[in-house]
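Engineer: Quick one: sequence plus predicted model below, questions after.
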Amino acid sequence: MRHRLLVPAAAAACMVLAIPASAAEPSPGAPGIGDSYYPSYGNGGYDVSHYDLRLKYQPDTDRLEGTATIVARATQNLSRFNLDFALDVESVLVGGKKAAFKATGDHELEITPAGRLDSGKPFTVVVRYHGTPSEVEVGGYTAWLRTPDGGVAANEPEGAWWWYPSNDHPRDKATFDVSVAVPDGTQAISNGTLQSTTSRLGWTRYNWRSDKPQATYLATLAVGKFDVTTDTTAGGLPVINAYSKDLGANDGAARASLERTGEVADWLAGLYGPYPFNALGGYVPNVPTGYALETQTRPFYSPRQFARGANVSVVVHELAHQWYGDSVSLKDWRDIWVNEGFARYSEWLWSEKEGEGTAQELADYTYALYPADDPFWTVRPGDPGAENQFHRAVYDRGALALQALRNEIGDEDFFTILQRWPTEYRYGNASVADFRRFAEKVSGKPLAELFDTWLYTPSKPAAAAARSVALGAPKAPAEPKSWRKIQATNTVHSHGRDAHRGEEHRGH
């Protein structure tokens, strides 16, 4: 029998204040991390520090079996918590003890441990699971890409659900060990460095390690038959590129592009500071999609990226993301500009370096290209809405905003900002507002009006305003030589979800 204790209100308040956090009643962790665009993505109540994924994949049947060991720390007293996942779960252990679990919603795994998890204390979750990823749909699509000889996990903003359970939001980064057994003669490509390979009874196991904090959507897996090339950068970092053996006519152009990865990364390091990870490279599987993705240390490229010939601009774009988007990640998916505006502007700077059009010429041409009544100007790069998250305006108008900033504060402060920002927020998260405040701190200038004009006003800035920041030439500017190369990274990009639905959208 429970007895009620009646005390005066003031005394009760003191008693509440005196209760230590560790004694507070446990409660469920939130089923979402609080993202403004995707409320159900990620979860509350804990923070993950490491994922250990031990997988077995059969390309012929698309059968995936896995054991995920997740090392985490409770951020509240937990009675239960969620992971984001869509495959079939066989069992769950929390702290070595059997835990109750059930699937809820369209991608939630709700876990109830045998006992409470105390705030501030570490705990470990072991999830055993299986499934056929290409047959599992969430919201009418699967993010798992089938190839003639295997499968690929690479998508944004969600992709993890089809191959491992996670706290699926960039706000909760972790390190990764990915170990994958595949039939002999087949390879498994993932992030970071290849630690070892072992063969036994017709299966080869590849062990990959990504040793710096990584957002869950930036983890990737590709299984198939690849030609793998290795090299090192001038600074000694390993470069690992992989090409499907059945790329056909696109093979040569893909290699002519990706094999310049080390050169591009060294050039970007001169702009943005030291490369933040332990390896780099890229891979091109034989998939029918058109988008690319900045999967950490090893970007994913679709063959269509190279259908018109070599495309170094897209390599620049995805490698720029290693600083802007991967090392410094967004806080909320509405902050997508801190990823994409900078990756597009990096293409403009590469054009300037290559003598194919300065960033100013590209800005002038972009500004003139879209008339005032074009819907392009109604999309606000600083908060575009989930439906326009990968709209061309986030990229092109987003880059215009950076050129406007460059002209307002001058090259010295501008390039100081570009280099110091990835150091200031390395391996962390930041918002558009954080970047504005940082730019104001470095330049000593108030910049709220400039950011509002270029990132938040749903209309074309007036010509007078444009000229005040050296945009909008009096006469129609000539098309820069690099323009079509850069735009090729638009027309072949499709947002992963919408590509599966047959809808043309933006890329990454």
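Structural biologist: Now that the structure is in, tell me what you want to look at.

Engineer: use CA for all of it now, contacts and neighbours both
Structural biologist: Noted.

Engineer: Now do the contacts for the closest residue to Arg467 other than its chain neighbours.
Structural biologist: Taking Cα to Cα, 6 or more residues apart in numbering as the measure, Arg467 lies nearest to Ala473, with 7.1 Å between them; neighbours along the chain are not counted. Residues near Ala473 by Cα atoms under 8 Å, 6 or more residues apart in numbering: Asp364, Ala368, Arg467.

Engineer: ok, second structure coming up, stack it against the first:
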Amino acid sequence: MRLRTRAGLGAVTTGLATVLLASTASAAPAPGAPGAGDPYYPYAGNGGYDVAHYDIRLTYQPATDQLAGTTTILATTTQELTSFDLDFGLQVSSIRVNNAPAAFRVTRPGELEVTPVRPLAKHQPITVVVTYADTPSKVVIDGYTAWKKTPDGALAVDEPQNAQWWYPSDDHPTDKATYDVSVEVPDDVAALSTGTLVRKTKQRAGWTRWNWRSTQPQNTYATTLEVGKFEVNQSATPDGKPFTTAYDPSAGESLAAAKASVERTPEIVGFLASQFGPYPFEAEGGVVSTGLTFALEAQTRPVYSTKFFVSGANTSVVAHENAHQWFGDSVSLGRWSDIWLNEGFASYAEYLWSEHQGEGTAAELAQYAYDSHPADAPFWQVLPGDPGVAAQFDDAVYDRGAMAVQALRTAVGDEAFFAILRGWVAQHRGGDARISDFVALAEQVSGKPLRQLFQTWLFTAGKPATGPNGTVTLRSAAQPESYPSIERTHRLLAAGGSR
């Protein structure tokens, strides 16, 4: 707490009394905040506690879309609490806090207030056990459902939220945890999640339980569940990590192209590691489903729509989603307005992969994207550094965001540029950060003033000027004047796109 000083003993005495009163008042137990303070999503996340681990144990019947089970949350309070919130939308039958039944009530769709039998002390370890059952596809929160029912199962895959439809949580990227996800399903379907498959067991006829474990800090939307009649393949990467892929057989003619793309994940991850630093997680893989119109960076196992492969193999989207393992999963955004930290760098990873494959340099691709949008196009009115909720996944966040990364590379040179990227992921691994943190690091590493560059590309409406006399340059004079025609594979022509 910072206090302004005033001359005179009376002022000092008054200030001291104020501090003592404030200290006394803050010590009183109080409800935890119903949100993490994110301006885009005021009720996302919660205050008053920090989650260390989720143990999710479920049974799911695809025929009826019935989901039932128990989630156990291991957390520590960050203040004295009379009550706290969970982000959850399904019907709850009971909640226990430290083994004692707790009262609970729904304060708004997706928000559950829990009141323990007695206040919780600050820094107290707590165990919260929530038992529930519902039909997730019928649950609507803020006008939509993130649970996607498919003919043979379901997908809990979406961004910025998907947890509220299958497990209670502190649903904001700034509160990461480790996970055990155990799902019992009929024998003829698979249940896939993130991390490593540690065991498959049978406890009754006709049902199989799939047990997944994520050992690295993981945010809630990057934790997914896919149930269906997938073809599941298990092997190992060249460096010995579990490599699990799953394919929806109904992909039809696109199935071979999907496999020709996703099965190259270890190769692509190896290249990305050469650019960003060591791969941050314990497993790799991918899931391809007909039940989506987009792709999502589920931690260790991205999920792809089959639409990405209708024209043939598409390793660009694999590079995009796996770049998120560094930018978005390992280093998560501090506020949803910081989405450029995820999408700008994942989109730029596509440029790097293209450069690596000899299909056009990053500078060429960035310049082509820049030239593709006239100065009066609405595209240039979206601010990648703070796009607003409605434009959070707009093309400009991806494409103008990638141009901003190339502008940085041109401004500081390759040596400093890649030192910035590697320093960023090493410094914030397993945590979260803001755009302002990235700008500060870029200036520190490069030794150059860069705030105007970021202001221009991320926070100023209008098409930035480029060239020797412009604000920034995307390519050097030595680079060619003609640019290859590229397919913007990271965005679908149909509804949705890669995230």
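Structural biologist: That came through fine. Worth saying up front: this structure is predicted, and the values here are computed from it rather than measured.

Engineer: Let me see the TM-score of these two.
Structural biologist: Remark: TM-score between the superposed chains equals 0.93 [TM-score structural alignment, normalised by the length of the second structure]; 485 aligned residues with a Cα RMSD of 2.0 Å.

Engineer: what's the burial count for the equivalent of Pro116 of the second structure over in the first structure?
Structural biologist: Under the alignment defined by TM-score structural alignment, Pro116 of the second structure is paired with Pro113 of the first structure. Burial of Pro113 of the first structure is recorded as 22 neighbouring residues (other Cα atoms under 10 Å).

Engineer: Quickly note the distance from Pro113 of the first structure to Glu412 of the first structure.
Structural biologist: 55 Å (Cα to Cα, to the nearest Å).

Engineer: re the thing from before, which residues touch the match of Pro116 of the second structure?
Structural biologist: Pro113 of the first structure is in contact with Ser79, Arg80, Leu93, Val94, Lys97, Lys98, Ala99, Ala100, counting by Cα under 8 Å, 6+ apart.

Engineer: Now render these as CSV, adding neighbour count.
Structural biologist: CSV is the format used below for the contacts of Pro113 of the first structure (neighbours: other Cα atoms under 10 Å):
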residue, neighbour count
Ser79, 19
Arg80, 22
Leu93, 20
Val94, 21
Lys97, 13
Lys98, 15
Ala99, 18
Ala100, 15
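
Engineer: I'd like the list of these that fall within helices, please.
Structural biologist: For those, not one is inside helices, with DSSP state H as the criterion.

Engineer: any idea which of those is closest to Asp62 of the first structure?
Structural biologist: Looking at those and their distance to Asp62 of the first structure, the nearest is Leu93, at 26.0 Å (Cα to Cα).

Engineer: SS state for Arg420 of the first structure?
Structural biologist: State at Arg420 of the first structure, reduced to three classes by DSSP: H, G, I helix; E, B strand; the rest coil: helix.

Engineer: Quick check: it vs Leu117 of the first structure, distance?
Structural biologist: With distances defined as Cα to Cα, the gap from Arg420 of the first structure to Leu117 of the first structure amounts to 39 Å.

Engineer: hang on, isn't Val106 of the second structure packed against Val114?
Structural biologist: No: in this structure, Val106 of the second structure sits apart from Val114 without contact. The criterion is Cα atoms under 8 Å, and the distance is 9.0 Å.

Engineer: okay, the two: which has more neighbours?
Structural biologist: Val114 (22 against 16).

Engineer: before we move on, back to that, keep only those of the contacts of Pro113 of the first structure that are in strands.
Structural biologist: Filtering the contacts of Pro113 of the first structure for membership in strands, criterion DSSP state E, returns Ser79, Arg80, Leu93, Val94, Lys97, Lys98, Ala100.

Engineer: give the contact list for the equivalent of Asp177 of the first structure over in the second structure.
Structural biologist: Mapped onto the second structure by TM-score structural alignment, Asp177 of the first structure lines up with Asp180. The neighbours of Asp180 of the second structure, taking Cα under 8 Å, 6+ apart as the test, are His53, Tyr54, Asp55, Ile56, Asn211, Trp212, Arg213, Ser214.

Engineer: What's the local residue count around the fourth one?
Structural biologist: Taking other Cα under 10 Å as the criterion, the count of residues near Ile56 of the second structure is 22.

Engineer: Next: Lys441 of the first structure.
Structural biologist: For Lys441 of the first structure, the neighbour count with other Cα under 10 Å is 13.

Engineer: which residue numbers in the first structure go with stretch 76-94 of the second structure?
Structural biologist: Matched against the first structure by TM-score structural alignment, stretch 76-94 of the second structure falls on residues 73-91.

Engineer: Can you check which part of the second structure stretch 394-410 of the first structure sits on?
Structural biologist: Counting by TM-score structural alignment, stretch 394-410 of the first structure corresponds to residues 397-413.

Engineer: Now do that stretch: everything it contacts.
Structural biologist: Applying Cα under 8 Å, 6+ apart, the external contacts of stretch 397-413 of the second structure come out as 339-340, 343-345, 347-348, 362-363, 366-367, 369-370, 382-385, 387, 417, 446, 448, 453-454, 457-458, 472-476.

Engineer: mind listing what's buried in it?
Structural biologist: 397-412 (16 or more other Cα atoms under 10 Å).

Engineer: List the contacts of Gln58 of the first structure.
Structural biologist: When contacts are taken as Cα under 8 Å, 6+ apart, Gln58 of the first structure is in contact with Leu64, Gly150, Val182, Pro183.

Engineer: For it, what is the corresponding residue in the second structure?
Structural biologist: Looking across to the second structure (by TM-score structural alignment), Gln58 of the first structure lines up with Gln61.

Engineer: Skip the chain neighbours and tell me the closest residue to the residue nearest to the spatial centre of the first structure.
Structural biologist: For the first structure, the residue sitting closest to the mean C-alpha position, by Cα atoms, centre = their mean, is Leu218 at 4.7 Å. In space, and not counting its chain neighbours, Leu218 of the first structure is closest to Thr295: 4.3 Å by Cα to Cα, 6+ apart.

Engineer: Quick check: that neighbour is in a strand.
Structural biologist: No: the secondary structure assignment for Thr295 of the first structure gives coil rather than a strand, going by three-state DSSP.
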